[in-house]
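> I'll drop the sequence and a predicted model, then ask my questions.
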Amino acid sequence: MEDLEFGDLEFDTMQEALSNFSNLTSDLNASINKTCSLNKSFQFYYLPIMYIIVFVTGFIGNSVALWMFIFYMRPWSSITVYMFNLVLADLFYVFSLPVLIFYYFNKTDWIFGEVMCKLQRFIFHVNLYGSILFLTCISVHRYMGVVHPIKSLGRLKKKSSTIVCVCVWVIVMAGIAPILYFSRTGLRKNKTMTCYDTTSKDLLKTYFIYSMLTTFFGFCVPFATILVCYGFIVKALICNDMRTPLRGKSVRLVIIVLAVFAVAYLPFHVMKNLNLQSRLYYQGAETCDWNRRVYATYQVTRGLASLNSCVDPILYFLAGDTFRRRFTTAATRIMSRRGESNLQFRSEDSPLQAVSNISQNGDTSL
């Protein structure tokens, strides 16, 4: 009997020890999860401010560019066709920004439904990869004109550019279509709805593979093509010692496009995939600081990636065929008309004002 009671006591002690160990493990996991939580508050201020800047400057710049292409750039050259499509891609994205601005000012509480979430992410990626491919087309076009001017005479036609642009839109739409599946909304702990900028946790592995494919075909291949084209352009300009207007436009094109890739596209793709990798494979307490830095840097590059929509108008002005000259002509005409209108308005003063003006000038002939 005593042995039985002793055994029961030993069993109870062991059970209590296991229970305490389980509670300790739970507390430790909770502590780790709390310690590893990401600081997302800064994006409530950084991203909407960036999007406001992009919306205002992008809307003004691309609207002016669209107005120029429609009314003052006729007849279009082949490179103008590429630039016009680049304007359309930028404007589509700019018009979608007010929703994102409200979303981040609202502490990432998404109130617009899942369809709007999918459409928002789809538009961003269409603009991103559409802009990259149209910049690639512009670069290849300039390469043909500088390095192979004789061969390109019969090839760089407006009809060919139109066909290429249609193909670009089709390729981009088809390649970005999976975003409509991956993008979705989800509930957070405080019961608010969020619109994932990538995808939900259960689809993360598949999305990471898709992200690597789009990075390779949508960014790496075009970027390598641009670098090769610009290498031959610079070589031709130096070796042939060109002193034509094409030299200046080509140099400006090289500088602007490389700056856009260095600031907007390259950091975004690197940090996006690095952030996905961290979410998949680095979840331990020892990598918390690394995860935080990666996430914060990724959010910064998201804002930088949107800057291409307000930088592209600078490209049209500095590197576009006849764009700057025709813009100056159009602005001069508008100012001239406004000046003539003001002069006509002043000349149609009332008789009382006319008498007053005459008396002030000392003329009493009336």
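Now that the structure is in, tell me what you want to look at.

> Only C-alpha atoms from now on, for both contacts and neighbour counts.
OK.

> Now do the buried residues in the helix or strand hosting residue 133.
Using DSSP states H and E, residue 133 sits within helix 114-147. Buried residues in helix 114-147, counted by 16 or more other CA atoms under 10 Å: 114, 116-118, 120-147.

> putting a second one here so we can go through both:
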Amino acid sequence: MTTTTSGATPCPANFSAAANRILSRFQEDFLWPVLAAEFLVATASNGFALYRFGTRERRPWRPAVVFSAQLAVSDLLYALTLLPLAAYLYPPKNWQHGELACRLERFLFTCNLLGSVLFITCISLNRYLSVVHPFFTRSSLHAWHAWALSAAGWVLAALLAAPTLSFSRLKGPQEEGNCSVTRPEACTKCLGTTDHQLEAYRVYSLLLATVGCGLPLLLALAAYGALGWAVLHSHGTTAAEKLRVAVLVASGLALYAGSYVPYSVTLVLNVYARQRWRARCPDFADLAEAKAALDQRTYVSHQVMRGLMPLAICIHPLLYMAVAPSLDCRLGLGSCRESQRPEDPGSSGQVLPLNDAGTPKTSGP
């Protein structure tokens, strides 16, 4: 018998229903309360960050503040998608808001996730330029450059997320009756992709992992690595400042290593696992064999990362405090008075302090 993931030989409905019931159990038991809690924390923290940027930062904003504000907006929009997702996963797993809302939720989820990665990369590159090349930063990097780059970042994120509008769709009830925990086949599902699209979605997931995660990671690694090397080998940098650079670099790398990279990797692996099971499905002898063939470890790993990855947007406000002088002073990382006044034109020979990670305004030529 010839089988393909495109659906030439369909998978028996009872096998698919049994697999979906097993795999959905983890989402209904674990994922929805985690997402609901992260929605509350991320909304409050990023909303507060935006409030602080709007009320405490001088206009025009420095590039560091522009990128940080864009990151806060992206994270806030991302957090808002967690609430309908948590409500959907609350047992019984049932989407009640129509197909348009289903597609938009998936699109906004992906778009703002990508935007978050891109703006973290912009912050990393801006830090490198400000600390290692302060003359260039002061003379050539202006606020409008940051706004233009931010606009390009939003366009790129939207373009990369656009295919989700095609992949996502509703799957109506497979049987009549009231939707309940004991009758999940009577519920409506909001799917990220359908079975006949798995091959195309596999290619798309690889694209997201490469362009939306891998490339920004390499840029951030290069920026942080060059920043750390320059500061650690600078004779004008104190031991305390070198320690702060080490903490900055470690925190940036940990943010990627613990959230975006595992999420992207497990997404790709989960699609591969679905393809393998789907190809074997028509040949399973019975339900027991179909259940045994499920790669539950890969599936659960991806679901765990779906729960852990939003923690990054709860941590990002700490990143804002590392790049905004008006917030640095409250943490004791620099002088409030120095961060709010024009840069002394006679003090430009040294590597800039980390709390001056933007483009300061000069008081003279």
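Cool, the structure landed. Just so we're clear, the structure is a prediction, and the values are computed from it rather than from any experiment.

> Any idea what the TM-score is?
TM-score of the superposed chains, computed with TM-score structural alignment, normalised by the length of structure 2, equals 0.75; 299 aligned residues with a CA RMSD of 2.5 Å.

> returning to what we had before: what's the helix or strand just after the helix holding residue 133 of structure 1 aligned against in structure 2?
Later in the chain than helix 114-147 of structure 1, the nearest helix or strand by DSSP H and E is helix 158-176. Residues 143-161 of structure 2 are matched to helix 158-176 of structure 1 when aligned by TM-score structural alignment.

> From residue 211 of structure 1, how far out is the residue nearest the centre of structure 1?
Central residue of structure 1 (CA atoms, centre = their mean): residue 306, 2.6 Å from the mean position. Distance, residue 306 of structure 1 to residue 211 of structure 1, by CA to CA, to the nearest Å: 18 Å.

> again, but for residue 282 of structure 1
On the measure of CA to CA, residue 282 of structure 1 and residue 211 of structure 1 end up 18 Å apart.

> cool, residue 10 of structure 1 as well?
56 Å.

> These two: which has the busier surroundings?
residue 211 (18 against 12; other CA atoms under 10 Å).

> which position in structure 2 aligns with the more buried one?
With TM-score structural alignment as the criterion, residue 211 of structure 1 pairs with residue 205.

> give me the element that match is part of.
Going by DSSP H and E, residue 205 of structure 2 is part of helix 198-209.

> Okay, buried residues for that helix please.
198, 201-202, 204-206, 208-209.

> Let me have those in TSV, extended by distance to residue 318 of structure 2.
As requested, the buried residues of helix 198-209 of structure 2 are arranged in TSV below (distance: CA to CA, whole Å):
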residue	distance to residue 318 of structure 2
198	38
201	35
202	34
204	32
205	30
206	30
208	26
209	25
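
> Among those, which one lies nearest to residue 261 of structure 2?
residue 209 (7.9 Å; CA to CA).

> Break down structure 1 into its helices, ranges please.
With DSSP state H as the criterion, structure 1 has helices at 2-35, 43-71, 78-105, 114-147, 158-176, 179-182, 204-215, 221-240, 245-260, 266-281, 288-305, 308-319, 323-347, 351-361.

> how about TSV for these, with distance to residue 193 of structure 1 added?
Below are the helices of structure 1 laid out as TSV (distance: least, CA to CA, whole Å):
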stretch	distance to residue 193 of structure 1
helix 2-35	21
helix 43-71	15
helix 78-105	11
helix 114-147	10
helix 158-176	24
helix 179-182	16
helix 204-215	19
helix 221-240	36
helix 245-260	34
helix 266-281	20
helix 288-305	19
helix 308-319	28
helix 323-347	46
helix 351-361	66
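
> of those, which approaches residue 190 of structure 1 most closely?
Of all the helices of structure 1, helix 2-35 comes closest under CA to CA, at 15.3 Å.

> List the buried residues in the closest one.
Those would be residue 32, for helix 2-35 of structure 1 by 16+ other CA under 10 Å.

> what's the angle from that helix to helix 288-305?
30 degrees (axes from the mean of the first three to the mean of the last three CA atoms, to 10 degrees).

> Neighbours of the nearest residue to residue 33 of structure 1 once chain neighbours are set aside, how many?
In space, and not counting its chain neighbours, residue 33 of structure 1 is closest to residue 285: 8.0 Å by CA to CA, 6 or more residues apart in numbering. Around residue 285 of structure 1 sit 16 other residues, with neighbours defined as other CA under 10 Å.

> wouldn't residue 285 of structure 1 be in contact with residue 36 here?
Yes: the pair residue 285 of structure 1 and residue 36 qualifies as a contact (CA atoms under 8 Å) at a distance of 6.5 Å.

> what residues are up against the corresponding residue of structure 1 for residue 43 of structure 2?
Under the alignment (TM-score structural alignment), residue 43 of structure 2 pairs with residue 59 in structure 1. Contacts for residue 59 of structure 1 were tallied using CA atoms under 8 Å, 6 or more residues apart in numbering; they are 91, 94-95, 310.

> what about 7 Å?
91, 94 (CA atoms under 7 Å, 6 or more residues apart in numbering).

> One more: residue 295 of structure 2?
Residue 295 of structure 2 touches residue 273, counting by CA under 7 Å, 6+ apart.

> What lines up with it in structure 1?
In structure 1, residue 295 of structure 2 lands on residue 291 (TM-score structural alignment).

> State the distance from its match to residue 303 of structure 1.
19 Å.

> any idea how far residue 50 of structure 1 lies from residue 235 of structure 1?
37 Å.

> which one of those two has more residues nearby?
Taking other CA under 10 Å, residue 50 of structure 1 and residue 235 do not tie; residue 50 has more neighbours (17 against 13).

> Once you drop chain neighbours, what's closest to the residue mapped onto the more buried one from structure 2?
Matched to structure 2 by TM-score structural alignment, residue 50 of structure 1 sits across from residue 34. Using CA to CA, 6+ apart and skipping the chain neighbours, the partner closest in space to residue 34 of structure 2 is residue 307 (6.2 Å).

> Kindly provide the distance from the residue lying closest to residue 205 of structure 1 once chain neighbours are set aside to residue 291 of structure 1.
Leaving aside its chain neighbours, residue 205 of structure 1 sits nearest to residue 280 (7.2 Å; criterion: CA to CA, 6+ apart). Taking CA to CA as the measure, residue 280 of structure 1 falls 11 Å from residue 291 of structure 1.

> what's the answer for residue 213 of structure 1, then?
In terms of CA to CA, residue 213 of structure 1 sits 23 Å off from residue 291 of structure 1.
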